[in-house]
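Engineer: from the sequence below, what's the structure:
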Amino acid sequence: MQYLLLIYTDDALLGELADGEFDTMMRGCLQHADALQAAGTLLDSRQLEPAATARTLRTRGGRTQVTDGPFSETKEMLAGFNLIEADSEEDALRIAREFPWARTGSIEVRPVRDLARVRARVGA
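Structural biologist: Okay, here's the model as predicted:
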């Protein structure tokens, strides 16, 4: 089964890291990701530009509005994702724990829906 590991970071917590600690964490994260990819567990991994570069689109009542950035009450912003293959939710959580980013934010582990089954159900 596939799981998406959504990586959220808190800029304030990142700012509290000692000099060079972020680079050390990132280097270890990338090396770990390379190993997971070589094993066939990591299917894709992307890092996002800062939330300040985002644009949010909403359509309500037939009117579309585009605003700068995400407007959220949380201090944690989506920073990237890892798409993994795991045997179970417990396995996906174990893999998520191996990444360092829960220290400076959170990692949301979410099952990926089988789009082929959805297509079949709706006749698309």
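
Engineer: CA only for contacts and neighbour counts going forward, please
Structural biologist: OK.

Engineer: residue 33 - how many residues pack around it?
Structural biologist: For residue 33, the count of nearby residues is 20 (other C-alpha atoms under 10 Å).

Engineer: what does residue 87 give?
Structural biologist: Residue 87: 11 neighbours (other C-alpha under 10 Å).

Engineer: let's verify it: helix, strand, or coil?
Structural biologist: State at residue 87, reduced to three classes by DSSP: H, G, I helix; E, B strand; the rest coil: coil.

Engineer: want to put them side by side, so please do this one too:
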Amino acid sequence: MKYLCLANYKPADMAALPPADRKALVSQCPAKDAELKATGQLRLSASLDGPAIRLQPRGGKTQVADGPFAEAKELVGGFFIIEAPSRDEAVRIASLHPAATLGEDVGWNIDIHPIGFFEQYEGKPA
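Structural biologist: Predicted coordinates for the structure are as follows:
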């Protein structure tokens, strides 16, 4: 089964972190990322940049709105998809991500969501 893992953070706490502390925190990430990759169960990894855009139907048309959309103390800063045979294994694998062990002061954490349907698309549309 595949799992979507959302890596969250608290933007206000991250912004309040002194630059040297932020650099020290982030510099620990490549080694943790390498551990996650070494499992062979990482399927995709990405960071998010900037606020989200929301599309929603309104009055028969698609409405576009720039985020943030609700008062939230956390934002999704990145995501990754892993493959694991069980919930426990998914937790073990996701725990290798930096947001599971570092960044407590800036609210790093991971939400793990089982994926019911997954189809991967590559290439250009016909």
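
Engineer: which parts of structure 1 are strands?
Structural biologist: 2-10, 42-47, 55-60, 63-68, 76-85, 105-111 (DSSP state E).

Engineer: contacts for the last one?
Structural biologist: Strand 105-111 of structure 1 has contacts (C-alpha atoms under 8 Å, 6 or more residues apart in numbering) with 1-10, 13, 76, 89, 92-93, 96, 101.

Engineer: whichever of these end up buried, select them in ChimeraX.
Structural biologist: Here is the ChimeraX command that selects the buried residues among the contacts of strand 105-111 of structure 1 (16 or more other C-alpha atoms under 10 Å):
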select :2,3,4,5,6,7,8,9,10,76,92,93,96,101
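
Engineer: need the longest helix for structure 1.
Structural biologist: Longest helix of structure 1, by residue count under DSSP state H: helix 21-38.

Engineer: what comes up buried for it?
Structural biologist: 22, 29, 33, 36.

Engineer: now flag whichever of those residues is closest to residue 117 of structure 1.
Structural biologist: Nearest to residue 117 of structure 1 out of the buried residues of helix 21-38 of structure 1 is residue 36 (C-alpha to C-alpha; 27.3 Å).

Engineer: now do the longest helix of structure 1 and strand 42-47, the angle between them.
Structural biologist: If you take axes from the mean of the first three to the mean of the last three C-alpha atoms, to 10 degrees, helix 21-38 of structure 1 sits at 150 degrees to strand 42-47.

Engineer: just want the angle from helix 21-38 of structure 1 to strand 76-85.
Structural biologist: Counting by the same axes, to 10 degrees, helix 21-38 of structure 1 lies at 20 degrees to strand 76-85.

Engineer: how much does helix 21-38 of structure 1 stray from structure 2?
Structural biologist: For helix 21-38 of structure 1, the mean distance from the matching residues in structure 2 following superposition reads 2.6 Å, by mean C-alpha distance after the TM-score superposition for structure 1.
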